[in-house]
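J.: the following comprises the amino acid sequence and a computationally predicted model.
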Amino acid sequence: MHLAFVDSNPPALQAIRLAKEAGHRVTYLQSAHTQYPLTDANLALVSSVDRLVDGLVTTDDDAVTEALAECHAAHPIDFVTTQHEMSAEAVAAACRALGLRGTSPEAVLLARRKDRCRAALQAAGLASARFATATDEAQTLAAAERIGYPVVLKPPSGAAGLLARIVHDAAEARAAWRAWQHSLDAIPEDWRGQFRRGVLVEEFLVGELVSAEIGARDGQFFPLCISGRFRWAGDGVTALGSFIPADLAAHQAAACWEYARRVCRAIGADIGVFHLEIMVTRRGPVLVEFNPRVMGGGLPAAYRHATGQEVYAALLAVLDGSDEVPAPLPRAGCTAVRVVIPREAGRLGPGATLAPLAEHPSVKEVIGFGEYRTGPGSEVARGQALARFIVQETDRTALERTSEQLLSRLEPLLGVPLMTGGYRPGGPAHQGSAR
C-alpha cells in the first residue's frame, strides 16, 4: 500500500515508522514550519520515507493538491491521511479534487467547522450543546444572552484550545471579544485563515470530560480507548493531562461508544481513527468536538504504556483493510500523561532539570525539553508545555498524588511556578481541545 502522510503532530511521526516496518510505501509532505522539533530522532523518521516533499505550506489547498498530484502521477497513492488538524482541510480539498482516497472530505470539512458539525448532530437528532456563531461584538453578546451564561467562546475551526475562554457575564464576554482581536496576531501565520471565522458561542457543559478513540471503516467501528482528563482548577480551561482508563461506569462507557458511532454516521466519517471529545452529562454523552485524526499530545505514549500497543498500529490496520484491528484492553491500574506547565511567564533557571521525573519508579517515560524547544535559561510563557511525563499507579487517586508530588519537586528546580491540581470526576470541565 502507498500511504501519503501530509504533515504531522509530534507523536504521529511514529505512524511513519510503523508503516515502513509493515512494508508500505510512504510519501511524506512536510510543513515549512513543523510542529515538532527537528531532532535527530525526528529527522531519522522523516528521512526513512520513500519520498519526502519538504517546505510545503500544508494548510494551503492548492499547494497540497499540486504536491499530491505529482506524487500520485509518479506512483499511485492508495490513501492520504494527515495527523495535523490544521492541515485536514487542505488534505480534504486535495482528495476531492484528485479523486484520492482519504477520510470523506465532506466529513472532514464538517468536523473542522464546529458550528456546522453541531448543526449536523441536531439534524440527526443527537444530543448537542446550544450554540451560535458570531462575527462581531454585538452578535457575541446577543448569542451569549440567548444561550445563557456561563458560555464558552472559541474559534469554530481552532486547535489545541487556543483562544478558548469561559465567560460568566456580559462584561467578561465583551472583554474576551476585544482581547480576541489582538490575540489572533499570536496565532501561527499559516493557521490564521482558519481562526478568522468568527467566534463560536457555546453552552457551558457540566460533567466528566473524556476522549473516545474510535476506528471506522465502511460502516464497521473499532472502539479503542476512553481516556479521562485533568484540568487546571485555576481557570477550568488548561489541560494538565489525561489518564487511561477514564473513570466511567460500564453503562456510561457503553453509552459513549454508541454515541461516538452515531456521531461518525451523522457527519459521514467513513474511514480512519478519530478522536472525539465528549462530555458525559446528566443527559448522557454530548460532543465537545470531533477531531479527524488520532489522539495527540502525550496520549499516544500513555496509550502505549497502558496497553502495550501503539495506537498507530490500529490506524494502519484500518487503512489497509485488515480483518483484525488491534484494540487491547488497558492493563491493571491507571496510566496518565501529565504536562509540566508554567503558571506564570518567566525564565527557566540555568540549572533547570527534569531529573526527579526520570528517577521516580512510577514514571515510565519522560518527553523532555528537547521535544518542546525549551530548556535551561529559556524564556517561557504562561500555559506553555515544557515537558510531559507518563506515570503509572494502582489507581487514579495514587496517580494524582504521585503526579502532584513530582510537580512540587520540579517547581524550585525549574525556577517558575507550575500549574498543579485538577478537577475531580463529576465536576465542571471546560469543553475544548486538550493535549
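T.: Nice, thanks for sending it over. Numbering: from 1, shown residues only.

J.: CA atoms for contacts and neighbours, from now on please.
T.: OK.

J.: so I367 makes contact with A387?
T.: Yes. Shown here, I367 and A387 form a contact pair, counting by Cα atoms under 8 Å, at 5.8 Å.

J.: any idea which helix or strand carries the residue sitting nearest the centre point of the chain?
T.: Per Cα atoms, centre = their mean, the C-alpha nearest to the average position across the chain is that of G296, at 4.5 Å. For G296, there is no host helix or strand (DSSP states H and E).

J.: list the residues that contact L29.
T.: Counting by Cα atoms under 8 Å, 6 or more residues apart in numbering, L29 makes contact with 4-7, 52-54, 56, 58, 67.

J.: make CSV out of those and add neighbour count.
T.: What follows is these, written out as CSV (neighbours: other Cα atoms under 10 Å):
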residue, neighbour count
A4, 25
F5, 24
V6, 25
D7, 31
L52, 17
V53, 14
D54, 15
L56, 18
T58, 31
A67, 15
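
J.: try it against this one:
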Amino acid sequence: MVRTEGTDDRPRLLLVASGMQPYREYLLASIATRYRVHLFHTAEPTWERPYLDDWTVLDSTVDGLAMATAARGLHAATPFQGVLCWDEGRIHATAYIAEELGCRNGDPMVVWRLRDKAQTRQALALGGVRQPQSVPVSTVAEALLAADTIGYPVILKPRGLGASLGVVRVDDPAALRRFFPFTRDTTAPDPVLYSTDAPVLVEQCVTGEEISVDAVVTDGRVVPLFVARKVVGYPPYAEEVGHVVDAADPLLHDEDFRAVLQRTHEVLGFRDGCTHTEYMFGDDGPQLIEVNGRLGGDMIPYLGMLATGLDPGLIAAAASCGVTPDTMPIRRRVAGVAFRYVDADDTVIEDVTVDRAQLPDAVDLAVTLVRPGQMVSPPPRGTVWGRIAYVTVVADTPGECRAALDAAEKAVHWTGRPAGTADGETREGH
C-alpha cells in the first residue's frame, strides 16, 4: 500500500474501481493532485499506484452492502469527505457506501432509478418529461404486442445495461423475432441484478440527432458542463463510434433545454454528483433516452476538458464532497474522438500501428487498445471491448474537427487473421 508521508491536508476521497486505463487514467491523475484517493478494487492496483494514497482489495465491487461495511472502519479511523465512482455497473453499489458514511449521492433507491431504465421511464412519465413510449416485456409474444401498439420501427433495449449493449432497431415483426434473443441475452462483464420478469424494453424509435450532456449537480441545481454530438454506426445496432464536443455548443445556453435538463433530474430525485444524460433531438425538440448517474464514458469528459478547459475529474470529486465546483469554461475549442474496429468477427490481432506522418496537426492522442494475439470482433459482438484504437483531435470549428478525425482514422493500420487459421493467413485494414 502507498501512504503519503508527513502532513497532508487534502480531502480524502474513496474511489470505487478505476476502469480501463486508456479511458479513465486522466481522471484519476487529475483528482490525485488535490485529493488523497483510497481505491476499492478487486485486484492489486498497477497503473493506478502513482495516484493513490491507499487501497483495499475486495472480493467484489458490485456488493454495496459489503463495501459499506469495509468502508465503515476506514472512515472511523480517517474520515472520507466523498465517495466517487464512474463505472456504470458499480454506481448503485457505491451509493450504499455513500449512504453508510453520510456522504453525497448516498441514496441507493435514486441511483437504482437511473440504472433500471424501466423505473427511469416510469418516473419521467409521471413527471411529464418527454420521452419515447416504452413497454417492459419478458417474451417475444409480449414484445410483438408492444411493438404493434407503439408502431414500427421500435428499439429493443436491455433494461439495466449501458454502453448501448444489446440495443437494436427492428423494423417489422420478423426482425423483432430474430433480434429479441440478442437483446434479452446480452450481458455485461459484471453481474447486473435487475428485474428478470421483464428484462427487455420495447421502445418507440425516435429519430434525429443524438446528444449527451455531462452535468454536475449540487444541492439539486443542475449545471451542464459540455455537450457531445454522437456519431453512431453499425446499424441496426447503436454502436457509438465517435463524439464531437464544441465548447460553444448552443444547447449549453438554451434556456428551454436547460429547463428540461433540470426538470429531468428533479423528477428522478438526483441531487448531488455528476450525470451523463442522453437526448434525441428531432424537429419537435428533445426526447430523453436515458440518464446515467456518473461521468460519461468513451473519452467524452476528456473531450470536454480539451474543448472547455474544465476538469471533469476535479468537478466530480468536488461534487462528491458537497463542494460547489467552478464551472466557468476557460477555452472555446472543438474536440472529437473516433474509434477503430476490425472488419470481421474473431480476428486475431497481429499488429496495430499508427503512421505518425499521416496524422494531421490537430491530433491530440492516437491510442492502441489491443495487443498482438488478442481476438476482437466489430459490433455487435465487439462493442467497447472490440475497439482496437482511438484518436482524439482538437480544432477551432466542428468542420475542422471532423475533417481531422477522418484523416487521422486513415493513419491507423492493423493486420490480423481469422481465429483458428495458421500464421501467414493475414488480412489488413485501416
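T.: Happy to help now that I have it. It should be emphasised that the depicted structure is a prediction, and the values quoted were computed from it without experimental measurement.

J.: drop the TM-score for these two in here.
T.: Remark: TM-score between the superposed chains equals 0.84 [TM-score structural alignment, normalised by the length of structure 2]; 401 aligned residues with a Cα RMSD of 2.8 Å.

J.: which contacts among the contacts of L29 of structure 1 does structure 2 share?
T.: Compared against structure 2 with both residues aligned by TM-score structural alignment, their matches' Cα atoms under 8 Å, the contacts of L29 of structure 1 retain 4-7, 52-54, 58.

J.: returning to what we had before: closest to L357 of structure 1 among the contacts of L29 of structure 1?
T.: Proximity of those to L357 of structure 1 (Cα to Cα) peaks at D7, which lies at 30.5 Å.

J.: where's the residue nearest to that closest one when sequence neighbours are not counted, which helix or strand?
T.: Take D7 of structure 1 and drop its neighbours on the chain: the residue closest to it by Cα to Cα, 6 or more residues apart in numbering is Q30, 5.1 Å away. Here Q30 of structure 1 is covered by strand 25-31, with elements defined by DSSP H and E.

J.: structure 2: matching residues for that strand?
T.: Mapped onto structure 2 using TM-score structural alignment, strand 25-31 of structure 1 spans residues 36-42.

J.: quick one: the helices in structure 2, in order.
T.: Shown for structure 2, the helices assigned by DSSP state H span residues 21-31, 64-77, 91-101, 108-115, 117-127, 140-150, 173-185, 255-268, 300-308, 312-320, 398-409.

J.: now do the first one: which elements does it pack against?
T.: What it means is helix 21-31 of structure 2. Counting by 3 or more Cα pairs under 8 Å, 6 or more residues apart in numbering; DSSP states H and E, the packing neighbours recorded for helix 21-31 of structure 2 are helix 312-320.

J.: quick one: the helix it packs on to structure 1 mean distance?
T.: Mean deviation of helix 312-320 of structure 2 relative to structure 1 after superposition (mean Cα distance after the TM-score superposition for structure 1): 2.2 Å.

J.: make a markdown table out of the helices of structure 2 and add distance to L156 of structure 2.
T.: Output for those, formatted as a markdown table (distance: least, Cα to Cα, whole Å):
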| stretch | distance to L156 of structure 2 |
| --- | --- |
| helix 21-31 | 27 |
| helix 64-77 | 29 |
| helix 91-101 | 23 |
| helix 108-115 | 17 |
| helix 117-127 | 12 |
| helix 140-150 | 9 |
| helix 173-185 | 6 |
| helix 255-268 | 23 |
| helix 300-308 | 25 |
| helix 312-320 | 32 |
| helix 398-409 | 30 |
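
J.: now find how far off-centre the match of strand 25-31 of structure 1 is within its chain.
T.: 20 Å (Cα atoms, centre = their mean, to the nearest Å).

J.: list the buried residues in it.
T.: The neighbour-count check on stretch 36-42 of structure 2 (16 or more other Cα atoms under 10 Å) flags 36-41 as buried.

J.: tell me the spacing between V280 of structure 1 and A254 of structure 1.
T.: From V280 of structure 1 across to A254 of structure 1, the span is 12 Å (Cα to Cα, to the nearest Å).

J.: ok, these two, which is more surrounded?
T.: Using other Cα atoms under 10 Å, the more surrounded residue of V280 of structure 1 and A254 is V280, with 23 against 12.

J.: quick one, what contacts the more buried one?
T.: Contact analysis of V280 of structure 1 by Cα under 8 Å, 6+ apart lists 207-210, 252, 256, 286.

J.: out of the residues you listed, which is most surrounded?
T.: When neighbours are counted by other Cα under 10 Å, L209 leads the contacts of V280 of structure 1 with 30 neighbours.

J.: aligned partner of E258 of structure 1 in structure 2?
T.: Checking TM-score structural alignment: E258 of structure 1 goes with A259.

J.: sorry, slip of the keys, the one I care about is V167 of structure 1.
T.: Mapped onto structure 2 by TM-score structural alignment, V167 of structure 1 lines up with V170.

J.: spit out the contact partners of its match.
T.: Residues counted as contacts of V170 of structure 2 (Cα under 8 Å, 6+ apart) are 152-156, 176, 179, 236.

J.: tilt between the strand ranked longest in structure 2 and helix 312-320?
T.: Identified as the longest strand of structure 2 according to DSSP state E is strand 221-233. Here the directions of strand 221-233 of structure 2 and helix 312-320 differ by 140 degrees (axes from the mean of the first three to the mean of the last three Cα atoms, to 10 degrees).

J.: more neighbours: I367 and A387 of structure 1, which one.
T.: Counted by other Cα under 10 Å, I367 of structure 1 and A387 do not tie: A387 has more neighbours, with 21 against 17.

J.: next, the mean deviation of the longest strand of structure 2 compared to structure 1.
T.: Superposing on structure 1 and averaging over aligned pairs (mean Cα distance after the TM-score superposition for structure 1), strand 221-233 of structure 2 comes out at 1.5 Å.
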